[in-house]
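1. Dropping a prediction and its sequence here:
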Amino acid sequence: MKLTSIRTAAAASAVLMVAGLVTACNRESSTDGGSESKPKIGVDLPRSDSDFWNSYAQYITKEKDKGDLNLLPTSNSQNDVTKLVANVQVFQNSGAKAVVMAPQDTGAIASTLDQLAAKDIPVVSVDTRPDKGDVYMVVRADNRAYGTKACEFLGEQLGGKGKVAELQGALDSINGRDRSEAFASCMKERFPNIKVFELPTDWKGDVASAKLQSLLAQHPDLNGVYMQAGGVFLQPTLALLKQKGLLKPAGTKGHITIISNDGIPQEFDAIRKGHIDATVSQPADLYAKYALYYAKAAAEGKTFKPGPTDHDSTIVKIPNGLEDQLPAPLVTKENVDDAALWGNTVK
């Protein structure tokens, strides 16, 4: 071999050695201090037209800012299952090892869940339980308990008689069905003298307002309202009642008793003002915390079993996976200022 060839080969070998050292240093740095070495997690937010889900998004950001997660850029499917499917495809193409979603149409997401399962990408579903398709964990509160608590509160406040408007969510959603079925069952069994007007809304505030306005025209003696989602129903409902001269403080003649679901700060303010009487607080903070906790665990190959947890909840077996049922307390004027409620801490 010529001397020049030997020198060229030696130089090339030296370059490769240096490059290898640089690569090794970069890998070591990533392992020691960065999140890039951790499994990638995709998070899709379900919508931005709800104060509850906007609060949940804030908590997702807070969890991400702690620095121990490797989250891909967050997407928002805007209550559109087609967008959710497309967003999930982006996560797959970006190397996600787990996906967090909150499908609003729990029946239409099954084929996407099947595709993710085929690629060994576990799914954590927040607040909603898919009707079919494997899930690693559902992070959710007991939605049937929401309906039952609302029924019991209204029934007792109204003395077991009157007329109640139920602003239902989407009935193609497990949450809408659970709350509606439990509310109806409880009313039938415990308060048969209360007339319930079921108003499906597809979780849309404008639809709820329009249907409530029509109902009030037919039944001006309505004396109760159950809002299945304060995040989308609170503002339009209160605006309508104010316009009609029906927004009267609790404890005064003509007050319409109102209970809601969500636990957002706006509901708490409305309770303090006497505009509404109660809400069931969905734990937006815990939804974000444990959704990401389970997603990280799933990506790392960890498993869980049914039974009590160390965070005051219970994991139960469901047909297509597991569900961690988080606590959701009833909030009234007696405990609305409790600092432990997430609605008193989020901006």
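-> Done, it's in. Numbers count the residues shown, from 1 in each chain.
2. only C-alpha atoms for contact and neighbour calcs from this point on.
-> Fine.
3. okay, how far is it across stretch 42-59, tip to tip?
-> Start and end residues of stretch 42-59 are separated by 15 Å (CA to CA, to the nearest Å).
4. and if you look at stretch 314-323?
-> Terminal residues of stretch 314-323 lie 8 Å apart, using CA to CA.
5. Just the residues contacting that stretch, thanks.
-> 132-140, 305-309, 324-326 (CA atoms under 8 Å, 6 or more residues apart in numbering).
6. Out of those, which end up buried?
-> With neighbours counted by 16 or more other CA atoms under 10 Å, those contain buried members at 132-140, 324-326.
7. re the thing from before, return the subset of the contacts of stretch 314-323 lying in strands.
-> Per DSSP state E, strands hold the following members of the contacts of stretch 314-323: 137-140, 307-308, 324-326.
8. wait, which of the residues you listed is closest to Leu45?
-> Lowest distance from Leu45 to the ones in strands among the contacts of stretch 314-323 (CA to CA) belongs to Val139, with 14.1 Å.
9. Would you check how far apart that closest one and Arg129 are?
-> Distance, Val139 to Arg129, by CA to CA: 8 Å.
10. Asn54 now?
-> From Asn54 to Arg129 the distance is 20 Å (CA to CA).
11. ok, the two, which is more surrounded?
-> For Asn54 versus Arg129, neighbours defined as other CA atoms under 10 Å are more numerous around Arg129 (28 against 18).
12. which SS class is the more buried one?
-> Under DSSP: H, G, I helix; E, B strand; the rest coil, the three-state class of Arg129 is coil.
13. list the contacts for it?
-> Applying CA under 8 Å, 6+ apart to Arg129 gives the contacts 106, 138, 140, 174-175.
14. what do you get for Asn79?
-> Residues in contact with Asn79 (CA under 8 Å, 6+ apart) are 46-47, 103-104.
15. putting a second one here so we can go through both:
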Amino acid sequence: MRRRTGVTAAAALLLVAALSGCDRGGDTDLGLALSTMNNPFFVGIKEGAQAEADARGLHLNITDAQNDPTQQINQLETFTSQNVRAAIINPVDSDAAVPAVGVANRADVPVISLDRGVNGGRVGSTIASDNVAGGRLAARTLAESLGGKGKVAFLEGQPGTSAARERGKGFEEGIGKYPGIQVVARQPADFDRTKGMDVMANMLQAHHDIAGVFAANDEMALGAAKALGGRSGKDVEVVAFDGTPDGVTAVRDGTLTATVAQQPRLLGRQAVDWALKAARGEKLPRTVKVPVVLVTQKNAAEFGTHG
């Protein structure tokens, strides 16, 4: 009799656990593998995801790969060992993230890709800013600020990431509509401020008459502005991408001409929302595009807490 009572009690506990809250599924409900947290944009994503998880009563395990793809494989293995309901990955590299996604696939853990796509494996949906449209918007803004003519430089993002590729695609499409604009230099600076400064300094040695710069994120643009010194935003128009607090401040101060603002906190919140949909087995779109907004000196004050 005691044995039957024990079994009954255990079954009751399992039933209570199964019914206790529609969004909870264990000690860790969701995993979020960020490429880096050494960038204000990804910190914004983290804050948005955490806020959404808190609002839903979820335990979210957030990890930092420090731009190392191997770390993301280990982190996805940790998520699966924690029996997460779904995993969110912000890939260090779109190709190198495939094995990490494979870890989750083999464990039947649904995967959502965030900000950057993954070039393989089963991914339920990719939540990202409309990078191609943003690249076109940046090109038009830069060209118009130069009156449709001049030599420009392009600081590309981290090779292998879909964000860098898509922003570049949009920029090339947009700038191609202005025959008076010449792209005389282009080079990756890996979305990094220090590298942006170094790359810009090298470009200026070969092309001292550059009149405009497009940097595929704010960090590289701020580095480029440092290399340009007092010319940035005055003799040289600089258009960036992200809308981080530092980037918006630089636009407001006139150091940068404009930045195409993403909404990192909204990206983080939506990633959690779509991850839960994936966990429930809902049919998901291949991509979810989050709009971008142009920030100029005229409207920069409105973006103090943007995202």
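-> It's in. Quick caveat: nothing in here was measured; it's all calculated off a predicted structure.
16. Provide the TM-score value for the superposition.
-> Scored against TM-score structural alignment, normalised by the length of the second structure, the superposed chains reach a TM-score of 0.89; 306 aligned residues with a CA RMSD of 2.5 Å.
17. what's the burial count for the nearest residue to Leu71 of the first structure once chain neighbours are set aside?
-> In space, and not counting its chain neighbours, Leu71 of the first structure is closest to Ile41: 4.8 Å by CA to CA, 6 or more residues apart in numbering. If you count neighbours by other CA under 10 Å, Ile41 of the first structure ends up with 27.
18. Next: Thr82 of the first structure.
-> By other CA under 10 Å, neighbour count at Thr82 of the first structure equals 12.
19. Kindly report the same for Ala11 of the second structure.
-> Ala11 of the second structure has 12 neighbouring residues, counting by other CA under 10 Å.
20. That one belongs to a helix?
-> Yes. According to three-state DSSP, Ala11 of the second structure belongs to a helix.
21. now the helices: where do they sit in the stretch 1-150 of the second structure?
-> Secondary structure of the stretch 1-150 of the second structure (DSSP state H, counting those that start in this stretch): helices at 2-19, 40-55, 69-81, 98-106, 131-145.
22. Pull up the gap between the spatially most central residue of the first structure and Gln115 of the first structure, please.
-> Centroid-nearest residue in the first structure: Asp127, 4.1 Å away (criterion: CA atoms, centre = their mean). The span separating Asp127 of the first structure from Gln115 of the first structure equals 21 Å under the rule CA to CA.
23. What of Ser29 of the first structure?
-> 35 Å.
24. Just to check, Lys151 of the second structure is in contact with Ile210?
-> Yes. Look at Lys151 of the second structure against Ile210 with CA atoms under 8 Å: they come within range, at 5.1 Å.
25. List the contacts of the alignment partner in the second structure of Ser55 of the first structure.
-> Residue correspondence to the second structure (TM-score structural alignment): Ser55 of the first structure is matched to Gly44. In this structure, Gly44 of the second structure makes contact with 264-265, 268, 307, judged by CA under 8 Å, 6+ apart.
26. one step back: in the second structure, what sits opposite the residue nearest to Leu71 of the first structure in the alignment?
-> Matched by TM-score structural alignment, Ile41 of the first structure corresponds to Leu30 in the second structure.
27. so who does its match touch?
-> Counting by CA under 8 Å, 6+ apart, Leu30 of the second structure touches 58-61, 79, 84-88, 272, 275.
28. which stretches of the stretch 201-347 of the first structure form strands?
-> Per DSSP state E, counting those that start in this stretch, the stretch 201-347 of the first structure carries strands over the ranges 224-227, 257-262, 278-281, 307-308, 314-318, 321-326, 330-331.
29. who wins for most neighbours among the contacts of Asn79 of the first structure?
-> Highest neighbour count within these, by other CA under 10 Å: Gln104, with 28 neighbours.
30. Identify the residue of the second structure aligned to it.
-> Here Gln104 of the first structure is matched to Val92 in the second structure, going by TM-score structural alignment.
31. That match touches Phe42, doesn't it?
-> No. Using CA under 8 Å, Val92 of the second structure is not in contact with Phe42; the gap is 11.8 Å.
32. what touches both of the two?
-> Common contact partners of Val92 of the second structure and Phe42 (CA under 8 Å, 6+ apart): 34, 36.
33. And Leu142 of the second structure? What does it align with in the first structure?
-> Using TM-score structural alignment, the partner of Leu142 of the second structure in the first structure is Leu154.
34. so who does its match touch?
-> The contact partners of Leu154 of the first structure, by CA under 8 Å, 6+ apart, come to 224, 257-259.
35. between those, which is closest to Arg144 of the first structure?
-> Nearest member of the contacts of Leu154 of the first structure to Arg144 of the first structure, counting by CA to CA, is Ile259, at 15.1 Å.
36. So Phe303 of the second structure sits against Thr249, correct?
-> No. Under the criterion of CA under 8 Å, Phe303 of the second structure is not in contact with Thr249, lying 9.2 Å apart.
37. hmm, back to that, tell me the one of the contacts of Leu30 of the second structure nearest Leu204 of the second structure?
-> For these, the nearest to Leu204 of the second structure is Ile88 (40.0 Å; CA to CA).
38. still on that earlier bit, so how far is Lys277 of the second structure from the match of Ser55 of the first structure?
-> Using CA to CA, we find Gly44 of the second structure at a distance of 22 Å from Lys277 of the second structure.
39. Give the burial count for Lys283 of the second structure, as a bare number.
-> Lys283 of the second structure: 10 surrounding residues under other CA under 10 Å.
40. quick one on the thing from earlier: give the equivalent position in the second structure for the residue nearest to the centre of the first structure.
-> Asp127 of the first structure maps onto Asp115 in the second structure, by TM-score structural alignment.
41. Test my guess that its match contacts Ser125.
-> No. Using CA under 8 Å, Asp115 of the second structure is not in contact with Ser125; the gap is 10.9 Å.
42. Turn the buried ones among the contacts of stretch 314-323 of the first structure into CSV, columns for distance to Lys119 of the first structure.
-> Shown next, in CSV, are those (distance: CA to CA, whole Å):
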residue, distance to Lys119 of the first structure
Lys132, 17
Gly133, 13
Asp134, 12
Val135, 13
Tyr136, 14
Met137, 17
Val138, 19
Val139, 22
Arg140, 25
Asp324, 24
Gln325, 27
Leu326, 29
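43. Among the contacts of Arg129 of the first structure, which one sits closest to Val15 of the first structure?
-> Val138 (50.9 Å).
44. Can you tell me how far the closest one is from Leu247 of the first structure?
-> Using CA to CA, Val138 of the first structure is found at 38 Å from Leu247 of the first structure.
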